[in-house]
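J.: Sharing a sequence plus its predicted fold:
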Amino acid sequence: MFPVKAAAELSGLTPETLRAWERRHAAVVPHRDGKGRRMYDAAMIERLARLHRLTGRGHPIRDLAGLDDAALDDLLEESRQTGYGGVEELPARMLDAIADYQVDVFDRDLSVAIATLPVSVLVARVVAPLLREVGVRWADGRLAIAQERLVSSLLRARLLSVLNQHPRGHEPRVLFATLPGEPHELGLLGAALHAHEAGLPVLYLGTGLPSAELARVATRLGAAAVAISSVDPGQAREALAGLRELDGLLPPGMPVWVGGANARYLAEALGLARVAAVTDPGALGALGRRLQKARTSRK
């Protein structure tokens, strides 16, 4: 049994979306524990994950909520056959290639996906499932450490090439980085790609930047915003200290967006006006438009 926050994370939703789907559409009916708190079993989470995948492919939740699980599976199978040329099978096929050290096959499939898929589809239906499957195969022994590192390095190289293809002039940029002690990079790269696709000028700085150095770069460039990823729960306390230091060093009015598994905790614990948790990559476009509107009004 899982509480709201865990159920949302496991199914790929935000807690707000999960609550809205329950309240407005009765997509699932949760259990209640002794204190009246909503709890979700594994079958409910799997159903929510199905609904999430189908809404991501354009099906309105109002049309899906009344369907049973078998009908949802039929819709998923139909979309697998018609949507983007069988992209659902791509992550498993790519990892099978890595298991045999067929680097050229993995790289070719990844290159074709990057060239043919919208960034939102690339991240949601290739990169994210690929990373989840890496974790599963590493945990059950089907993937060696060297193979996991190989996947990460190939993904990093190809995704960075997308960001570097089309520099966006001299507009104030959004800086993407992690603080010291946070080496997990692929989520940060995915967020930077979403921002790039939404039209934001992006400067990707990578992992492990001290707060003082990040503030120095942001100030020198007159950055539009600073985006930080924090994934490792063991680094949450250090991230709090780093963000407090960053807040004291950045110019007034420069927002800090925090993503990753620790985002909500960090934003709530800090309680700083400039620090906001961004758990939905799709929100980056709206944040960018808000920034642009604010800058225009000041001119």
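T.: It's in.
J.: For the rest of this, base every contact and every neighbour count on C-alpha atoms.
T.: Will do.
J.: Do you have the strands of the protein handy? List them.
T.: For the chain, applying DSSP state E gives strands covering 31-32, 38-39, 174-177, 202-206, 225-229, 256-259, 275-277.
J.: Quick one: residues in contact with the fifth one.
T.: Think strand 225-229. Applying C-alpha atoms under 8 Å, 6 or more residues apart in numbering, the contact partners of strand 225-229 are 173-179, 187-188, 218, 254-260, 263.
J.: thinking again about what came up before, in a markdown table: the strands of the chain, plus mean neighbour count and distance to Leu291.
T.: Shown next, in a markdown table, are the strands of the chain (neighbours: other C-alpha atoms under 10 Å; distance: least, C-alpha to C-alpha, whole Å):
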| stretch | mean neighbour count | distance to Leu291 |
| --- | --- | --- |
| strand 31-32 | 14 | 41 |
| strand 38-39 | 16 | 37 |
| strand 174-177 | 24 | 10 |
| strand 202-206 | 19 | 14 |
| strand 225-229 | 25 | 9 |
| strand 256-259 | 24 | 12 |
| strand 275-277 | 21 | 14 |
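J.: can I get the ones you listed in CSV with distance to Leu240?
T.: CSV is the format used below for those (distance: least, C-alpha to C-alpha, whole Å):
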stretch, distance to Leu240
strand 31-32, 33
strand 38-39, 29
strand 174-177, 15
strand 202-206, 19
strand 225-229, 12
strand 256-259, 11
strand 275-277, 11
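J.: Got another one to weigh against that:
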Amino acid sequence: MYSIKVIAEESGIKPATLRKWEERYGFPMPVRNPNGARSYTDQDLSNLKSIKAMIDQGLRPSKIFSEKLVDTSTKKNTGLFAEEVEKIYSLAKEGLFEESLELLKSFSNSLSTLKFVETICAPLAVKVGEGWASGDIPVYTEHAISEQIHAVLTIDQSCFYDTDAPLAILCTLSNEYHTLGLKMANAILNDAGCRTIYLGAGLPVSEITAAAVSFQPEYVGISITTNTSPRIICEQVALLRSKLAPEISILLGGAGCSYLRELPDGSEVISELTKIYELI
């Protein structure tokens, strides 16, 4: 996910223009966090680059959008399983939690771990966050759906018996208590053959450092949302980097990463889940 500043820089389209297009043409239609900050997808960026190229060739935005010269449909942006994600959300919204859980389980059993996380869990998590922020669902429903996703992201224990497999410890930083992204990363790492130790939410740098000394991992994975100040996150990551052994890599993931600047060497943002398979 990209902030409006980042996507403006990458696409060459000014933030004011992006806001105008959103109001006038319904594109791009960013995800909003509870504070109202916009976040954009890779598909949004790809479409915006195509639109910018057409504008540079002399076409007007009104012509591009009215004649649909670029496919900016919601269906394309929300993924191949948009209807299925909507069904799970609707069942939970109606209080049919057993039915929504069974549907989640059916997709977990029929899809690969990567596809399940990318096409079901991640879009559902975004939709749930939007639903809570807009008042479409109450807090207890948001919690219930999140816990259901947690429940079906079961750990593949087979990699734990391979002592030669790399090890990652996973957590969030102090004052960050959203762990759904961390659970998804945990599932993908296990599927990639990486052992994991899940430390959970809200750990200060001193505790993460102590865990790293104790377990000697190859990686420290940290999930970041947009709820914490980017400046504070960068300060904490820099402090953590200074405390860890140089051979330990810091892996950062989550929507909040698009706001980060000047990360220290030895820390890497994982913008795509497939990158985990290449890394491990």
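T.: Perfect, thanks for sending it. All values reported here derive from a predicted model rather than from experimental measurement.
J.: about what we covered before: ok, which of the strands of structure 1 comes nearest Phe106 of structure 1?
T.: Ranking the strands of structure 1 by their distance to Phe106 of structure 1 (criterion: C-alpha to C-alpha) puts strand 202-206 first, at 23.6 Å.
J.: Mean distance between that closest one and structure 2 after superposition?
T.: Compared with structure 2 after the fit, strand 202-206 of structure 1 shows a mean deviation of 2.2 Å (mean C-alpha distance after the TM-score superposition for structure 1).
J.: Where does that strand end up in structure 2?
T.: Alignment of strand 202-206 of structure 1 against structure 2: residues 196-200, by TM-score structural alignment.
J.: which outside residues touch the matching stretch?
T.: 160, 167-172, 179, 186, 189-190.
J.: at 10 Å what do you get?
T.: Stretch 196-200 of structure 2 has contacts (C-alpha atoms under 10 Å, 6 or more residues apart in numbering) with 155, 157, 159-160, 165-173, 176-179, 182-183, 185-187, 189-190, 207-208, 211, 215, 217, 219-222.
J.: gap between it and the chain center?
T.: 18 Å (C-alpha atoms, centre = their mean, to the nearest Å).
J.: can you check stretch 241-257 of structure 2 too?
T.: For stretch 241-257 of structure 2, the distance to the chain centre is 16 Å (C-alpha atoms, centre = their mean).
J.: Show me which positions of that stretch end up buried.
T.: For stretch 241-257 of structure 2, a neighbour-count test (16 or more other C-alpha atoms under 10 Å) marks 241, 243-244, 248-257 as buried.
J.: Make a markdown table from the residues you listed and add distance to Glu102 of structure 2 to it.
T.: Output for the buried residues of stretch 241-257 of structure 2, formatted as a markdown table (distance: C-alpha to C-alpha, whole Å):
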| residue | distance to Glu102 of structure 2 |
| --- | --- |
| Arg241 | 42 |
| Lys243 | 44 |
| Leu244 | 42 |
| Ile248 | 39 |
| Ser249 | 37 |
| Ile250 | 35 |
| Leu251 | 32 |
| Leu252 | 31 |
| Gly253 | 28 |
| Gly254 | 27 |
| Ala255 | 28 |
| Gly256 | 31 |
| Cys257 | 32 |
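J.: and which of the residues you listed is nearest to Leu48 of structure 2?
T.: For the buried residues of stretch 241-257 of structure 2, the nearest to Leu48 of structure 2 is Ala255 (19.3 Å; C-alpha to C-alpha).
J.: so who does the residue mapped onto the closest one from structure 1 touch?
T.: Superposed on structure 1 with TM-score structural alignment, Ala255 of structure 2 falls opposite Ala261. Ala261 of structure 1 makes contacts with 9, 187, 229-233, 236, 279, as judged by C-alpha under 10 Å, 6+ apart.
J.: and if we set it to 8 Å?
T.: 230-233.
J.: Who wins on neighbours among these?
T.: In terms of neighbours by other C-alpha atoms under 10 Å, those top out with Ser230 at 25 neighbours.
J.: wait, doesn't that residue sit right on Asn262?
T.: Yes: Ser230 of structure 1 is within contact range of Asn262, at 5.5 Å (criterion: C-alpha atoms under 8 Å).
J.: Mutual contacts of these two, please.
T.: Residues touching both Ser230 of structure 1 and Asn262 (C-alpha under 8 Å, 6+ apart) are Ala236.
J.: now the helices for the stretch 1-150 of structure 2?
T.: Along the stretch 1-150 of structure 2, counting by DSSP state H, counting those that start in this stretch, helices occupy 4-11, 15-25, 42-56, 61-66, 74-78, 82-93, 97-110, 113-116, 122-134, 139-152.
J.: Run the angle between the last one and helix 82-93 for me.
T.: Meaning helix 139-152 of structure 2. Counting by axes from the mean of the first three to the mean of the last three C-alpha atoms, to 10 degrees, helix 139-152 of structure 2 lies at 120 degrees to helix 82-93.
J.: In structure 1, which residues correspond to helix 139-152 of structure 2?
T.: Using TM-score structural alignment, helix 139-152 of structure 2 lines up with residues 145-158 of structure 1.
J.: how far apart are the matching stretch and its match in structure 2?
T.: Averaged out, stretch 145-158 of structure 1 is 1.3 Å away (mean C-alpha distance after the TM-score superposition for structure 1).
J.: So which bits of that stretch are buried?
T.: The neighbour-count check on stretch 145-158 of structure 1 (16+ other C-alpha under 10 Å) flags 147-148, 151-152, 155 as buried.
J.: Closest one of those to Asp63 of structure 1?
T.: For these, the nearest to Asp63 of structure 1 is Leu155 (35.9 Å; C-alpha to C-alpha).
J.: quick one: the closest one and Ile145 of structure 1, what's the gap?
T.: 16 Å (C-alpha to C-alpha, to the nearest Å).
J.: How about Ser161 of structure 1?
T.: Ser161 of structure 1 is 25 Å from Ile145 of structure 1, where distance means C-alpha to C-alpha.
J.: Could you do Gly282 of structure 1 as well?
T.: Distance from Gly282 of structure 1 to Ile145 of structure 1, counting by C-alpha to C-alpha: 32 Å.
J.: likewise Leu214 of structure 1?
T.: As defined by C-alpha to C-alpha, Leu214 of structure 1 lies at a distance of 31 Å from Ile145 of structure 1.
J.: Does Pro138 of structure 2 touch Trp132 like I think?
T.: Yes: shown here, Pro138 of structure 2 and Trp132 form a contact pair, counting by C-alpha under 8 Å, at 6.2 Å.
J.: Between these two, which is the more surrounded one?
T.: When Pro138 of structure 2 and Trp132 are compared for neighbours, Trp132 comes out ahead with 19 against 13, by other C-alpha under 10 Å.
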